[in-house]
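> what would the 3D arrangement of this be:
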Amino acid sequence: MLACARIGAAFTVLPMPLPVEALAERVDDFRPKVLFTQDGAWRHGTIIPAKARADEALTAGHGVEHTVVVRRTGLDVAWYEGDRWLHDLVAQARPGAPAPEAPPADLPADCPVYAVNLANRRGRPVAVVHSAAPTLAVAVATHRHAFSPGGVFWLAGDISWLAAQVHGVFGPLAWGDTAVMFEGTLDVPSHHRLWDLVQRYGVATLMTTPSVLARVRGWSDAPPPAPARGALRRVIAISEPLDPGLRAWVESWVPSSGAAGIGDGWGQIELGGVVTVDRPADPDRMPDAGLVVVDEAGAAVPDGTAGELVLRRPWAGMLRAVEGAGAPDTNHHWQRPSVYSTGDRAVRRPDARLEFLGRIDAVINLSGQLVSLSEVRDVLLEHPFVADAEVVIRADAGAGRALIACVVPSAGTAPDAALAGELTDAVRDTLGGLARPRGVLFVERFGEELSAETRRRALTAVAGAVGAMGLTGPHPVTALWSHVLAAAGAGA
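Predicted coordinates:
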């Protein structure tokens, strides 16, 4: 990332868990000249054959001229024309020979520096492009004024996540702070891994998602030890709503005075990262994007009334361009004159705090990756034993939020655990593990009495009432349409 930015080569970081088909689609969309990978990668204690998956994704031919491979695990890999070992490319010069100097490229401020994929729009890829100087401006301003008063900084998240790139690498390094980078997952080799790293490196600020914090809270065998609590001064939760119970749990072991405590941040990929934090480290210097909640006509609504969040002031991290076949679908950001429409629903509370209620469109952020509910639904509808389907979001004690597939089986099909497994596996194989529903709610039928939005709200309520065993156990529950109608009436 840093080397590409230094020479003016635009880059994109692809998520490791992507299925080969999705990986090939993104490579085809970005059209890189060079692909960096490694022989294998450690995940959950096992080796993922990263080079083999990259080779399979490139079989259709996407214009990649060279694949640069990092020797990481010692896994045997196939070798093709254009493949290069990284250690051969960066081998040191002969003893006594002068080291080559390569000054940074002289580039315009708006030179593209990286691209990030959004959730697909109606099956078509969309990528947001950001430029060099605005990216650095946002990284610098938010790191010191929103997140960290200084010290060791760790963003616990996948490097393919925009926040991990901008706020986990660029921001800390631009200020001269130490940034922690970690390979693997926080539950391997044990649930103590997070606290071991916080204590070992003296992490002062930890940034991650509420889903990760909720998972850590559920590890009763690994409570925060005193040495880790003594080092940690700030916890920043971003990308998903932070519920009051989870905030209270974090506040029980993080000091909450001055520039310490927990902060709840909001931002967007289109805006280059985090835009606001409810408890910024330096509120007097944190840039103000002019966040206002408006109704459909664009008029500001009073406190306590839900609406769409807009930006009324310029923001340095605004996207440079939108590329990909689905790009025309993103024009809703500029549907109102002189403001940027976020597509997020929010409400401003009497204490001036913004509470984010989710997306207006059917997109959800799970552990830093955008997942399109309509894309998940389309995969479910492709199954021959599915007559209709809907996808809803359900609160999950272990993961924060979870996708639930609400499925109407086709006539004569048994709504059993085998079918549920086939459906969730199909989503995982097509869209990746994060898009895989955590449970399936079979429904007798979908009637015509409810609008699509009311039906989704009612199905969400029914899924919440059924409980985890009815959605994931060996005997899935089948809800009657009358149950859905009753839930719609109760929520009216």
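
> hey, let's count contacts and neighbours off CA atoms from now on
OK.

> you'd agree residue 212 is up against residue 399?
Yes - under the criterion of CA atoms under 8 Å, residue 212 makes contact with residue 399 at 6.8 Å.

> distance-wise, check the closest residue in space to residue 264 that isn't next to it in sequence relative to residue 280.
Excluding the flanking residues, the one nearest residue 264 by CA to CA, 6 or more residues apart in numbering is residue 237, at 5.0 Å. Distance of residue 237 to residue 280, given as CA to CA, to the nearest Å: 12 Å.

> shared neighbours of those two, anything?
residue 263 (CA atoms under 8 Å, 6 or more residues apart in numbering).

> what segments of the stretch 51-200 of the chain are strands?
66-70, 83-85, 112-117, 127-131, 152-155, 179-180 (DSSP state E, counting those that start in this stretch).

> which helix or which strand is home to residue 247?
Per DSSP states H and E: residue 247 is located in helix 244-251.

> by contact count, what packs against the helix or strand following that helix?
As assigned by DSSP H and E, the chain's next helix or strand after helix 244-251 is strand 261-268. Using 3 or more CA pairs under 8 Å, 6 or more residues apart in numbering; DSSP states H and E as the contact criterion, the elements in contact with strand 261-268 are strand 234-237, helix 244-251, strand 273-277.

> how many neighbours does the nearest residue to residue 380 once chain neighbours are set aside have?
Excluding the flanking residues, the one nearest residue 380 by CA to CA, 6+ apart is residue 423, at 6.3 Å. Neighbour count for residue 423, taken as other CA atoms under 10 Å: 24.

> please give the structure of this sequence too, so both can be compared:
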Amino acid sequence: MEGLIRWRSMVTVAIDLAMPEDFNWAYDVIDRWADDPQKLGMHWVGPTGEERLVTFAEFRARSHRLANELEAMGLQRGDRVLLMLPRVVAWWESILGLMKMGGVPMPATVLLTPKDSIYRINIAEARAVITDTDGAAKIQAIRDQCPTLEHLIVVGSPVEGTTGFEDLISAGASERARMPTPGTDPALIYFTSGTVGNAKMVLHTHASYPIGHRITGTYWLDLKPDDLHWNLSDTGWAKAAWSSLFGPWNMGAALFIHDGRGKYNAHETLELLQRYPITSFCAAPTIYRLLVQEDLKAFTFSSLRSCVSAGEPLNPEVIDVWREATGLTVRDGYGQTESVLLCGNPPGQPIRPGSMGKPLPGIDLAIIDDENEPLPPGKEGDLAVRVRPERPVGLFKEYWRNPNGTAACHRGDWYVTGDRAYVDNDGYYWFVGRSDDVIISAGYRIGPFEVESALIEHPAVAEAAVVAKPDAARGSIVKAYVVLVSSAQPSEELQHELQEFVKTNTAPYKYPREIEFVRDLPKTISGKIRRIELRARAEQEVQ
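Sure thing, here's the model as predicted:
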């Protein structure tokens, strides 16, 4: 508690996280920002460079129109709607319109396979899908396998058997009375990124999740009403809710949205940061690792004042390179699809590179043992959030329609995140790995993140993933899958060099006894490394 008190003393703004009995974020936050008809809500840049400035007033009017027409189509409060769109303005309009009429949006990436789409539509019994022309063709091909699906709404040119999104907007009335909304009603369903097994439905409610993201917007993103914030997340990932929706718009900041298509281009990102008055930037660790491979000193970011990262821990060496080139320190943060930001590095708090930071106000975080007791500093255990006697604002309600899954992640008074970590003497939290990612070799417990961080300090390494490979003598050995930078070539000499490099940069017993060079690493749709695939590959090698 002492560490938390010291941290709070550096925070200059206090926020009220009380949850009202009746709350609807689309009406109670967005429509209030829209009272200023000139207030900018979004600066959108399209795939070919076209631009659009969208005010909050326009979002209010168009989401009213959409809500009215969705009701006219027969959709009702509580109906689930799969939302599968790229970074187009209609994604935000759809979220707001659905919230206003009580529908439950289920954001999904445009990269879903037919199997993924069928699974999501059927398990949630979705009545509608909102997508673009490309997505509509994919949904049409599986429509006969989705018995509850009644409406296919298309942004862009509608095809036969679908409804045009703009047709709905044009037909709808721009005025709408506020719908009474119990704060405990379902507001949003996200599917977990699925590093193992089928994705679970994470149910968030109207009051808890949007209000909880005031923690994200205030203490981590540090946004003000005159900021222009750019988050690179895909719209299908919960990070979009954090940093492209609730977090920034709670604070009244405008969003910068680049609807880039095709393969990610790090050079283009740097050009956009230089060209536009972006003040705040948020990206996954994977993105920062690619950005620091560019010639950063060739760019000047005159407006940029804040940089954050989340999704997986950001390696200290990447933070150092970015700071040296830009003068800005990337502030890491930690949370899940199931939560708002739980732990982070707010402005003013001394940063320890590689640490997740400290718990945010309102979050009782701890490292617990198998008996659900908090562990002392330096001891590795399960990272958990206290949920009794009172569940914190911002934490999910349940894994919907999966009571066993909900029960499995709760132990005693705690919600157990599934991550392993430890806390140091000063209250900083340090990520070790997912519970099933931790490697036990010859009795030693080895967290993959520390080994991966050591590997990518080497100038020849672009990315690395570390897993356990079964071994008769040691139980398991550390095996590394390494992606090299374009200027490096695989060789036995480089393998040995990397092994010696890790030995000198972390504990010698942690070095990878096997290294395999690969073109790329398997990842989830949200960019997280799928170590489960790599573990399976390593296990097959010894069968």
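
> got a list of what the residue nearest to residue 264 of the first structure touches?
So residue 237 of the first structure contacts 207, 208, 209, 210, 262, 263, 264, 265 (CA under 8 Å, 6+ apart).

> redo that, cut-off 10 Å
When contacts are counted by CA atoms under 10 Å, 6 or more residues apart in numbering, residue 237 of the first structure touches 155, 206-213, 247, 262-266, 277.

> against residue 122 of the first structure, how distant is the aligned residue in the first structure for residue 210 of the second structure?
Using TM-score structural alignment, the equivalent of residue 210 of the second structure in the first structure is residue 136. For residue 136 of the first structure, the distance to residue 122 of the first structure equals 32 Å [CA to CA].

> equivalent analysis for residue 86 of the first structure, please.
Computed with CA to CA, the distance linking residue 86 of the first structure and residue 122 of the first structure is 38 Å.

> of those two, who's got more company?
For residue 86 of the first structure versus residue 122, neighbours defined as other CA under 10 Å are more numerous around residue 86 (16 against 13).

> doesn't residue 38 make contact with that one?
Yes - contact criterion CA atoms under 10 Å: residue 86 of the first structure and residue 38 qualify, at 9.1 Å.

> what residues are shared contacts of those two?
67, 68, 69, 70, 71.

> let's see if you can find the most crowded of those.
Among these, residue 67 has the most neighbours (other CA under 10 Å), with 23 neighbours.

> what about the strands in the stretch 301-450 of the second structure?
Under DSSP E, counting those that start in this stretch, the stretch 301-450 of the second structure gives strands at 306-309, 330-335, 341-344, 358-359, 365-368, 381-386, 398-399, 410-411, 414-423, 429-434, 439-441, 444-446.

> translate residue 34 of the first structure into the numbering of the second structure.
Aligned partner of residue 34 of the first structure by TM-score structural alignment: residue 128.

> measure residue 158 of the second structure to residue 167 of the second structure for me?
Taking CA to CA, one finds residue 158 of the second structure at 10 Å from residue 167 of the second structure.

> next: residue 542 of the second structure.
59 Å.

> so between those two, which is more surrounded?
Between residue 542 of the second structure and residue 167, residue 167 has the larger neighbour count (other CA under 10 Å), namely 15 against 10.

> quick one: the aligned residue in the first structure for residue 270 of the second structure from residue 242 of the first structure, how far?
When the first structure is aligned by TM-score structural alignment, the residue opposite residue 270 of the second structure is residue 195. Using CA to CA, one obtains 21 Å as the distance from residue 195 of the first structure to residue 242 of the first structure.

> residue 140 of the second structure -> the first structure?
Per TM-score structural alignment, residue 140 of the second structure is aligned with residue 55.

> name the element residue 461 of the first structure belongs to?
Per DSSP H and E: helix 452-466 holds residue 461 of the first structure.

> shouldn't residue 463 of the first structure be in contact with residue 407?
No - the pair formed by residue 463 of the first structure and residue 407 falls short of the contact definition of CA under 10 Å, at 11.6 Å.

> identify the contacts common to those two.
Shared contacts of residue 463 of the first structure and residue 407, counting by CA under 10 Å, 6+ apart, come down to 440, 441, 442, 479.

> Serialize the residues you listed to CSV and add fields for secondary structure and neighbour count.
CSV is the format used below for those (DSSP: H, G, I helix; E, B strand; the rest coil; neighbours: other CA atoms under 10 Å):
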residue, secondary structure, neighbour count
440, strand, 29
441, strand, 26
442, strand, 24
479, strand, 20
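
> map residue 188 of the second structure onto the first structure.
Checking TM-score structural alignment: residue 188 of the second structure goes with residue 114.

> tell me how many other residues crowd its match.
23.

> about what we covered before: now render the shared contacts of residue 86 and residue 38 of the first structure as a markdown table, adding distance to residue 7 of the first structure.
What follows is these, written out as a markdown table (distance: CA to CA, whole Å):
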| residue | distance to residue 7 of the first structure |
| --- | --- |
| 67 | 18 |
| 68 | 17 |
| 69 | 20 |
| 70 | 20 |
| 71 | 24 |
